[in-house]
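*Asks:* Model the structure of this input:
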Amino acid sequence: MCGIYGYIGEHSAAQIIVKGLRSLEYRGYDSAGIAVIDNVGNINISKFGEHKSSIDKLTKSIKDNKFNGNIGIGHTRWATHGEISKNNSHPHSDSDNTVAIVHNGIIENYLEIKQKLECLGIRFSSQTDSEIIANYLSYEIKKGENLLKAVSKLKKVIRGNSSILAISISNPEEIIGIRLGNAGGIVVGLDDNATYISSDLSALLPRTNKILYLENQEIIKISNRNYKLYNSDLEEIDRSPQKIEVDKYDVDKGEYPHYMIKEINEQPNSIQSSIAGRINFSSNTVILPEIDNKEINISEFNRIIFTGMGTSLHAAMYGAYIFENILGIASSAENSSELRYRNPVIDDKTLLIAITQSGETADTLSAIEHFKNKSCKVISIVESFGTEASRISDSTIRIKAGQEIGVAATKTLTSTMVTLIQLALFFNLDLNKSVGNTISSLIKDISILPSSISEVLNCETEIKKLGNSMSGYSNILYLGRGINISTALEGALKMKEIAYLHAEGYPAGEMKHGVNALLGSKMPTILIIPDDELFEKNLGTINEVKARGSKTLVITDSNSKDLRTLSDDLIVVPKINNLLSPILFIIALQIIAYHTAISLNLDPDKPRNLAKTVTVE
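*Replies:* Just a heads-up that it's a prediction; the model follows:
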């Protein structure tokens, strides 16, 4: 959840670290801070726990000469333990200010450790679990250990997933990092004059593409221009850095007021990027070089489980529907946090498809590891290669959406959906199934999907009015059937995430089983109604909703006169293959949620209590 960043080199560390933290702010923006060892060997700390203004205040504070050192660490926080305040902000130091640390993760046994340290006379100034790390390291150093050795002892002391960076006045020319479990990554960047360390690759790429990843139970000691990598027993590991070739993302908002609306409008391009080089529209074939038939042979599986969290779970539900429809293989979608604990009945004929845009979602990584331990094959769907998910899966497919800054997923969702369709079509050919009219029609409509999305975006002015009207309500109901149950759930999630309104997504068939009790003039209903075989059933649902006094907003690809008569408000998107139409419906729902938030004077890029990457349970 949190972002960590470190630097050692020839230049002033403070400015470089703060710039790195800005790149990591999507991981958490409750607080921000840095610790720098100055030119006389003292640790100087500046930190702010003032939510979204923290980094701006931090930037002003480091102009002081005491932040002139060339080694330091920084942190941007998503609060898990303790309120949002300066005391609970990172970096944390020991009471003598001889050690400073930044931490991403959760220490499950921190109360037990804290009590032991308090018995030794050590006092604490925060409510966090992280502060115990600084005090424990200081305790070990006072006993005669160096910083590297002290950090290595953490693996036997703390429980839970953690990534930690530490500096000390006893070893003033080095930063020590350790990764324990799946609490987000630690990535080291190297160039000729400096060494960088971060929780995310994207924060390093402006500086260098010479990269080294830490694996679980590994420790790194970095100094200017070099590094040493160790296992948990401090045995040196010989691993060379790799050169990462990645897209150059445009992370400026440009003419847009927020990243979210910019990323919504980027979806024609992100979808085009996702299909480029993969689909041959002349021969109706799909090429996915990432899938090795010897490694993943679809004919060997009789069951497919899709997993993810949040928006990725909704993509998983969509994927399960698509795969059953196209391949005829039993497919289901499960929440990663539940899947990893319930000990599902699986075997080597079960394929797991794990969806994690960041590639670092803790629950999803744990689900992958569980399946790997059961000798199951795993495909991960991610934005970037080199993430933890891609390293522990059998195959990885990039969605190629480009970097997404807004916390609420928009273009990464629709690119994931298109990637899943392509994977299903690829496997369909792999099973030597004929390319009938249904598949040919689907592939043809994929080719026009970017232009169809553009048509939806051109209706933003009209959709904006509906978003503004939603801001007057406290409760909203979203209904869908079949493939669009996940569409309804995603629409409700977006409204909760950025407009802070109570929104519920339900299968339309559930209405008579309890949901009708909620209906009335204070709860508008948004219905997703495609022009498909369930169209007449959905007309009946509108009548049910209206009979109970609820306002109806219908999103459809039908030009039915009955629909226009029944609905209070109507959004008509272009007609496209029914397996693709949820993408267009979702984009309309994204725009509604965005403008609802704006009407309520909320910042959709930084919703309260949320972070872009969830690296803790």
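*Asks:* can we go C-alpha only for contacts and neighbour counts from here?
*Replies:* OK.
*Asks:* List the contacts of Ile271.
*Replies:* Going by Cα atoms under 8 Å, 6 or more residues apart in numbering, Ile271 touches 401, 414-415, 418, 449-450.
*Asks:* Please provide the structure for the following sequence as well, for comparison with the first:
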Amino acid sequence: MCGIVGAIARRNVVPVLVDGLKRLEYRGYDSAGVAVLAGDEIRRVRRVGRVAEMENAAHTEQLDGTLGIGHTRWATHGGVTEPNAHPHVSNGLIAVVHNGIIENHEAKRAELKAAGYVFTSQTDTEVIAHLVEHHYRAGHDLYAAVKKAVRELTGAYAIGVIARDRPDELVCARMGCPLLVGLGDGENFIASDVSAVIAATRRVVFLEEGDVGLLTRDDVTITDQGGVVVERPVHVSDVSLASLELGPYSHFMQKEIHEQPKAIADTLEALVDAGFQMHLFGHKAGEILPHVRGVKILACGTSYYAGLTARYWIEAMSGLPCDVEIASEYRYRAACADPEHLVVTISQSGETLDTMEALKYARELGHRWALSICNVRESAIPRASDLVFFTRAGAEIGVASTKAFTTQLVALFALSVLLGKQRGRIGAADEARLIDELRHLPGSIQHALNLEPQIKAWSERFAAKNDALFLGRGLHYPIALEGALKLKEISYIHAEAYPAGELKHGPLALVDEKMPVVVIAPNDSLLEKVKSNMQEVAARGGELFVFADLDSHFEESDGVHVIRTPRHVGVLSPIVHAIPVQLLAYHVALARGTDVDKPRNLAKSVTVE
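*Replies:* Predicted structure coming up:
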């Protein structure tokens, strides 16, 4: 959510800012704006709506400058209005863009009002702009003013700041929200995501917590939280421009659904070559994993459902107890901690604030070891963890997670097998069999993708519905949860998921001819139980949409529609069955005409509470 881009160069930076903001659109936003230093004034253009509207306004107003900042805002403090859009300007002297939430903004607002500052927005960000100006007027040193200002802020922030009379300086700072510096030739950049600057440079520096940076056209200076000048490592990004373009697809979600065979194959590459080895989870894994006596998984949203699936694998394969908790709930309860339980955090971006804070809380409670499963290198959560498994899903642009989810499942499966192996519960023959099954997984995913025409035909029946129910049992209950989440996220149909055995304990009251019921029904040990639950639905006039395996022996009839995936793939079945529910949500959303890649009210990278 929210995106930042900034640039200082010898060329007009407005096209750079606009291009960067377009590449950040996937993060979720409701307004956009840019501010540039033009001559001896700060000129600003802001618009509610899409970046394209702001771009047209900037073109009409002939915005031009060699120093500037831009922002896409996802509303938190204050409604979706132009006065609340970023950048915020203080008395024509200071311009600021900001991601995050300032928790003490009300107290600071009162202080600044008493000092004579006039507020024109409802945002916490305007407090930062006035506070920087307050300190800047005392010494006309922008870098020092930003350092003083951020020391007075409580909360999370990533900020970019320019001043009217400092044409050769761009200042930035971060605490709790991601921010990086892009290094160019005679030009430098800031961004909340590498995708915003990848067209200009691949050389990036990731700021650490509490860092404040000063950028000129030829140099970058960074001081840490203690005010000491530091050198942060330079990384060469491997994000490709092709991964940020739609290519032949209509939407990024569609593209990313179809990229899953490759994403899974890439994530599995080292594993199928070397087997289930400790080093896959980092150089300390051999020291830590043999001593683990339990697992606690912390995650949010789709990643939480990946964790719920992993609980079945971990307990069955390793015999270790496994708890799965919603990160935003865990961090606020008096939890009991066992120091020998491994904390596993799951986050596509590696910057999910609730998950990061939950990890910090787990450390405070006494957990000794932490493992991160993440798709973004050099992000905050992996840096705070002892062990890490980087999935290789590539850039995921669509807000509704697809390939990040299935590659997380692959990583969690690998962890489950490794824990079982080192506890003597999985032998060499079992390991060889599981590696062979993983080797065939991308092909099974492709077979599931080939069901798209049949699923698209179903979508027309769903488009007019207002509610839906998803059912699954055992390993596939979390996939039912994920299917319901996907449908509500992008089609805005209210959807719920339940373990199929719980149907008679309440949800059955909702079932009638208007309520489509989606059932995940693979040919596993619980199939006959699921069939009984389906009879309960059919007896109440409910319409059943069943995702089954080729050998599940379901017969279609009035009110019972069946789509069969290929052969049952055993314990890997949840990964395969995730594909049909993704495709169903996508095509129902298309049929209803919603914005598939940028659903209302949602953001890709959730860096606020």
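*Asks:* picking up where we left off before, save the contacts of Ile271 of the first structure as JSON lines, and put in secondary structure, neighbour count and distance to Asp252 of the first structure too.
*Replies:* Output for the contacts of Ile271 of the first structure, formatted as JSON lines (DSSP: H, G, I helix; E, B strand; the rest coil; neighbours: other Cα atoms under 10 Å; distance: Cα to Cα, whole Å):
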{"residue": "Ala401", "secondary structure": "coil", "neighbour count": "27", "distance to Asp252 of the first structure": "16"}
{"residue": "Thr414", "secondary structure": "helix", "neighbour count": "26", "distance to Asp252 of the first structure": "21"}
{"residue": "Ser415", "secondary structure": "helix", "neighbour count": "28", "distance to Asp252 of the first structure": "20"}
{"residue": "Val418", "secondary structure": "helix", "neighbour count": "23", "distance to Asp252 of the first structure": "25"}
{"residue": "Leu449", "secondary structure": "helix", "neighbour count": "24", "distance to Asp252 of the first structure": "26"}
{"residue": "Pro450", "secondary structure": "helix", "neighbour count": "19", "distance to Asp252 of the first structure": "22"}
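*Asks:* Tabulate these in JSON lines, adding columns for distance to Asp192 of the first structure.
*Replies:* JSON lines is the format used below for the contacts of Ile271 of the first structure (distance: Cα to Cα, whole Å):
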{"residue": "Ala401", "distance to Asp192 of the first structure": "31"}
{"residue": "Thr414", "distance to Asp192 of the first structure": "39"}
{"residue": "Ser415", "distance to Asp192 of the first structure": "37"}
{"residue": "Val418", "distance to Asp192 of the first structure": "40"}
{"residue": "Leu449", "distance to Asp192 of the first structure": "45"}
{"residue": "Pro450", "distance to Asp192 of the first structure": "42"}
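*Asks:* How about the secondary structure of Asn609 of the first structure?
*Replies:* Three-state call for Asn609 of the first structure (DSSP: H, G, I helix; E, B strand; the rest coil): coil.
*Asks:* That one and Gly20 of the first structure: what is the separation?
*Replies:* According to Cα to Cα, to the nearest Å, Asn609 of the first structure and Gly20 of the first structure sit 22 Å apart.
*Asks:* Lys243 of the first structure now?
*Replies:* For Lys243 of the first structure, the distance to Gly20 of the first structure equals 20 Å [Cα to Cα].
*Asks:* counterpart of stretch 520-537 of the first structure in the second structure, which residues?
*Replies:* Aligning stretch 520-537 of the first structure against the second structure (TM-score structural alignment) gives residues 512-529.
*Asks:* How about the contacts made by the residue most central in space within the first structure?
*Replies:* A centroid search over the first structure (Cα atoms, centre = their mean) returns Thr613, at 3.9 Å, as the residue closest to the centre. Contacts for Thr613 of the first structure (Cα under 8 Å, 6+ apart) come out as 1, 26-27, 358, 360-361.
*Asks:* Can you tell me what sits against stretch 145-154 of the first structure?
*Replies:* Contacts with stretch 145-154 of the first structure, where a contact means Cα under 8 Å, 6+ apart, come from 137, 140-141, 166-168, 170-171, 176-178, 219, 221, 232-234.
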